[in-house]
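# below are the sequence and a predicted model for it; my questions follow.
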Amino acid sequence: MAQSTQLREFTDDAFSQDVLQSDQAVLVDFWAPWCGPCRMVGPVIEEIADEFAGRAVVGKVNVDDNREIATQFQIQAIPSVLVFRGGEVVERIVGAQPKERYQQALEAAL
């Protein structure tokens, strides 16, 4: 399957602008390349990025490369998926979950 064109990469430097100041709901997948469950969730997050294109922002944060954000949002286990609305965390999902769980969380934030 082709890489999603909708999926964003969030970094420490731009997180505030890209996520906290977004006028759309934002789903953020906190992950790391060495994490097996993260690799299972990754393709699901890509599908959701395409499905919610234009309605919400969907992206990932590599916790190895962006420790500030991971610390700021107290990410202690990955994968962790946070849904933001208006700069606030409105949903926190820890561990690999079915696609429907992520879709429902994002839908609720729209």
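Happy to help now that I have it. Residues are numbered from 1 along each chain as shown.

# only C-alpha atoms for contact and neighbour calcs from this point on.
Fine.

# which ones are touching Ala25?
55-57, 83-86, 106, 109-110 (C-alpha atoms under 8 Å, 6 or more residues apart in numbering).

# second structure follows, compare the two:
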Amino acid sequence: DKVEFKKIDVDNNNELAAKFTVHAIPTLVIEKDGAVFKRYTGVTRANVLESDLNAALK
């Protein structure tokens, strides 16, 4: 399966920040099939990210 990571400067991409409801930095959004699968704001543990990425790939 394919995983794609993108880093967005929300100060220069207000429309994209609004689309993904980014109110704080850092925000991480995992999408699956064009919809938000998981959203994290602030520090997130690596094991949580790994588990959720694996779930998104299934």
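In hand now; what should we look at? These numbers were taken from a predicted model, which means no experiment stands behind them.

# next, the TM-score between them, please.
For this chain pair, the superposition-based TM-score is 0.83 by TM-score structural alignment, normalised by the length of structure 2; 57 aligned residues with a C-alpha RMSD of 1.4 Å.

# quick one on the thing from earlier: out of the contacts of Ala25 of structure 1, which are buried?
Among those, those buried by neighbour count (16 or more other C-alpha atoms under 10 Å) are 56-57, 83-85, 106, 109.

# re the thing from before, next step: the contacts of Ala25 of structure 1 restricted to strands.
56-57, 83-85 (DSSP state E).

# show me where structure 2 has helices.
Per DSSP state H, structure 2 carries helices over the ranges 14-19, 46-56.

# of all those, which lies closest to Phe37 of structure 2?
Nearest to Phe37 of structure 2 among those is helix 46-56 (7.1 Å), distances taken as C-alpha to C-alpha.

# so the helix or strand encompassing Glu47 of structure 1 matches what in structure 2?
In this assignment (DSSP states H and E), Glu47 of structure 1 forms part of helix 36-51. Under TM-score structural alignment, there is no match for helix 36-51 of structure 1 anywhere in structure 2.

# element containing the most centrally placed residue in structure 1?
In structure 1, the residue lying closest to the centroid (C-alpha atoms, centre = their mean) is Val28, at 1.5 Å. Secondary structure from DSSP H and E places Val28 of structure 1 in strand 25-31.

# ok, back up a step: go through the ones in strands among the contacts of Ala25 of structure 1 and name the one nearest Ile93 of structure 1.
Among these, and counting by C-alpha to C-alpha, the member closest to Ile93 of structure 1 is Val83, at 8.5 Å.

# corresponding residue for Asn54 of structure 2 in structure 1?
Under TM-score structural alignment, Asn54 of structure 2 pairs with Glu107 in structure 1.

# can you give me the buried ones in stretch 10-29 of structure 2?
In stretch 10-29 of structure 2, counting by 16+ other C-alpha under 10 Å, buried: 17, 22, 27-29.

# could you dump these into TSV and include distance to Thr44 of structure 2?
Below are those laid out as TSV (distance: C-alpha to C-alpha, whole Å):
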residue	distance to Thr44 of structure 2
Ala17	19
Val22	16
Thr27	10
Leu28	9
Val29	12
